[in-house]
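Colleague: I would like the atomic coordinates for the input below:
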Amino acid sequence: MTSADLDTQGAATTLLPGAGAEFRSWFAGRTRATTCRVTRTPLAELPGWSIDDATGNLTHDSGRFFTIEGLHVRTSYGPVGEWSQPIINQPEIGILGLLVKTVDGVPYGLVQAKMEPGNINTFQLSPTVQATRSNYTRVHRGSRTKYLEYFTEARPGSVLADVLQSEQGSWFLRKRNRNMIVQVDESVPAADGHYWMPLAELRGLLRVDGLVNMDTRTVLSCMPAAFFAADRDLPAGDMAAALIRSISGAGTPLHSAETVLSWFTAAKSRHELAVRRVPLRQLPGWHHTPDEIAHDDEKHFSIIGVSVRTDDREVSEWHQPLLYPSGQGVVAFVVKEIDGVAHLLVHARYQAGLLDAMEMGPTVQCNPGNYPGGAPAFLDYVRHAPADRVLYDTILTEEGGRFYRSQNRYLLVDAGDDVPVEVPGEFCWVTAHQLSGLLRHGYYVNVEARSLLACLHSLW
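Modeller: Below you'll find the predicted structure:
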């Protein structure tokens, strides 16, 4: 494929249900005032990047940022016991930080409208700070990261959440980010591109396709429930009340915290997962062209290159590889009311790139196109659920700084009596409050489940 301009259309700011007129005006103005051009560039011609002659690994000339390498996986878990794949190796720890403050009893968060080259609609709502270590230490020789000092020099008592969390374990090798929420009492002006908005309004925007980015979702999932409980009323309806109990910790969960941890530890101990890095050039089932690295059956994903010009970032021009998924995925929690408390059906999920091999994931997390011979458990159930059972259904994108047009259909589906309390051993019924408690620690809940946990708060 020759170099070509890629579609960088702006978000439809006139179609933002739940957003106030002031926000719509700000967001529309931000998209109009910014220029952005993303151009497909062959990997072999990507400025600033080199393909190693011996391994075929793709590396940045600075030795920083990230590399594209090969991975070989062998496991006793799941239907496929062995495979090879490209993977993004980004060992440095970035910061995903949200500033919050309370004004007249209403909690606000400082968000930014951030351009990423892989975003479908160019701009999405990002946390106050979203930066890799290479970026905020200015390896790219660009401008400084705004508001960084509130997180690197946070005052004692101001930190509401501070925890290392993983990212996509199928595409990143042991990638971690520091998820932080810092409360401020003083007036902090919103810089150009930033906006103070009520957290209730921000949560409502999680129901808009492709607007709130992955990094904002994972940070919101770490928010202590007590911080924003005051801005909501108890909704009508049995399931809505059951969800409130699930979030707040009211009522009695099906399993104690100790039982959930024992189930998870047993699941991790049941299978073996052997992962080793291998030369990218030697991956069976994958082929290299000057333009891309792709799977022979056109499944899973490919690695492409892009060149970016914009006036919205710390540097105005750069070049990079992006991981391009082969199709839209499905990420879903089956939800069941048990003794008046809503429970989420969690899946103990191995992923080759996770630091500790397994984390708790949603009930369903897959790209259906990769399973032509048999659907994973509960996939058909959530995709074909009656409309009155679907609590949440929105297309959300993944991190546009590393993935190109990566979209998943996020679902919360009320199981009613269709799914029994007794479930297969790799699954467990857990309340939202129990998951939130685990998020005070790293590497228990994966990024897709964290996104859905944030989406759960958008239901009212």
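Colleague: when you work out contacts or count neighbours from here on, use the C-alpha atoms and nothing else.
Modeller: OK.
Colleague: quick check, Gly204 in contact with Ser458.
Modeller: Yes. Contact criterion C-alpha atoms under 8 Å: Gly204 and Ser458 qualify, at 5.0 Å.
Colleague: compare these two and say which is more crowded by neighbours.
Modeller: Under the criterion of other C-alpha atoms under 10 Å, the comparison of Gly204 against Ser458 puts Gly204 first, with 20 against 17.
Colleague: one more to put side by side:
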Amino acid sequence: MPLPMPEALAAAGSPGLGRRFTVSASATDSPVTPNAEFDAWFARKRRANRFNVARIPFSDLAGWRFREGDGNLVHDSGKFFSVTGLEVNTDWQDRGSWMQPILDQPEIGILGIVVKEFDGVLHCLMQAKMEPGNPETVQLSPTVQATRSNYTGVHGGRRTTYIEYFTSSERTLLVDSLQSEQGAWFLQKRNRNMIVEVTDDVPPHDNFRWLTIGQIHRVLAQDNVVNMDTRTILSCVPFEAPNGPVRNAASPEYRESLVRSLSGRHGSLHTAGHLLAWLTDVKARHSFTRRTLPLSKIDGWSHSDDEIAHDEGKHFKVIAADVRADTREVAQWTQPLIAPVERGVAAFLARPINGVLHLLVHAKAEAGAFDMCELAPTVQCLPVNFRDLPVHRQPRYLDLVLDPAPGTLRFDAVLSEEGGRFHHADNHYRIIDVGEDVPAQDDEDYHWMTVHQLMSLVQHSRYLNVQARSLLASLHTTW
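Modeller: Below you'll find the model as predicted:
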């Protein structure tokens, strides 16, 4: 049975790379793994995966210790990651100076999806994977998500399934980009985001299924199904503008302006050169210094038997967990995790400018960012961190994002962050079509950009942060 495909796309002939990805995104079902079969398989995986994640005292961590001398929480192997202290000094948005714990994981991991054509349409080999910090335990993950320590076998467990497709010198790369992770919790952490195409048969595995990008988009709009690593890879896909049927008919005007924004052929408020100059100016205009320091020496944080917590109850905690999971390379282990104190919010304001959808992007400094700041959503924060502050010191547009006007939400889902390092860390991800209610004006830290401009920048490192990439991937579900 041929794949259901819009007639206009089927007649497109031999598509280029962007068109091939767009064809896959427009195929919202597939005989390879029909939606009903996927839903039953995924529900079965969530029921069948036997796991237990329990908080434990730091003293019960096996293979981890607070190192004598600096108090940093480290692994006995010297691999994986460590929890160290960080001091930041900046004049950015009156933030001043602070100290905090931060995860230091200098090795570059692999986040990769294997793709293969079935009936002329690219399918992604996706995994039902358990992570200890996931709110829903099993989520839809890339073919491979592994740190260097994991895929080189430091943990002594089973080999990472399908890793050979990403390490082979014979691989066919369609997407390959170094991208950052959470700058508030990681110190200069990056992963290699990859999409590798194969033509030969891939050995089957019950934890994996072939899905079109359109099928992934279907479940991306659901709470806590598609994990962060999948989202960041999909954000790097160079889609062309769709010309198939509307998937989101809530607002034809929105969809038309989105297609124009994707195409890059209908103009923009700013040129690419202007945007790059703006970002360079932002970085040059502010002072920002940081230094690592012993975890035992950070001020404003209290260390108990089972957590390191902020004295005002803000930000996050460092906790320890005992994990037991039958489906992982190692069946039982202990590890530290970062646990935010509440659900965050990450949202783009969107509006048409001269008929072309633009997103309001924030140049945001974060403690662990590789190059001081990256482009972030309009609003990205834990609201609890600002509730006791005057309005002028709260994030701009926070009230609008927390209480959007009726009929303005184009994307609205709770999505979790990386469950291998963070415990129940999720954000309310939103794209809000504000129309002309928000002026098409910029200031020194905010600029309006088209989707095409963001897609061009995400092909390179150090531009879009991980929350902005999650929203960019989510935006493509609103075609």
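Colleague: how about the strands in the stretch 101-250 of the first structure?
Modeller: Using DSSP state E, counting those that start in this stretch, the strands of the stretch 101-250 of the first structure run over 106-115, 123-126, 129-131, 159-166, 176-183, 194-198.
Colleague: how much does the fifth one stray from the second structure?
Modeller: Once superposed with the second structure, the aligned residues differ from strand 176-183 of the first structure by a mean of 0.6 Å; criterion: mean C-alpha distance after the TM-score superposition for the first structure.
Colleague: in the second structure, what range does that strand match?
Modeller: The aligned range for strand 176-183 of the first structure in the second structure is 190-197, by TM-score structural alignment.
Colleague: out of the strands of the stretch 101-250 of the first structure, the one nearest Val382 of the first structure is which?
Modeller: When the strands of the stretch 101-250 of the first structure are compared by C-alpha to C-alpha, strand 159-166 sits nearest Val382 of the first structure, at 25.5 Å.
Colleague: that closest one: which residues count as buried?
Modeller: For strand 159-166 of the first structure, a neighbour-count test (16 or more other C-alpha atoms under 10 Å) marks Val159, Leu160, Ala161, Asp162, Val163, Leu164, Gln165, Ser166 as buried.
Colleague: dump these to a markdown table, plus distance to Ala33 of the first structure.
Modeller: Shown next, in a markdown table, are the buried residues of strand 159-166 of the first structure (distance: C-alpha to C-alpha, whole Å):
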| residue | distance to Ala33 of the first structure |
| --- | --- |
| Val159 | 34 |
| Leu160 | 34 |
| Ala161 | 34 |
| Asp162 | 34 |
| Val163 | 35 |
| Leu164 | 35 |
| Gln165 | 34 |
| Ser166 | 34 |
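Colleague: between those residues, which is nearest Arg349 of the first structure?
Modeller: So of the buried residues of strand 159-166 of the first structure, ranked by how close each gets to Arg349 of the first structure (C-alpha to C-alpha), first place is Ser166, at 13.3 Å.
Colleague: give me the contacts around the longest helix anywhere in the first structure.
Modeller: Ordering each helix of the first structure by length in residues (DSSP state H) puts helix 257-270 first. Contact partners of helix 257-270 of the first structure, identified using C-alpha atoms under 8 Å, 6 or more residues apart in numbering, comprise Ala348, Ala357, Met358, Met360, Gly425, Glu426, Cys428, Val430, Gln434.
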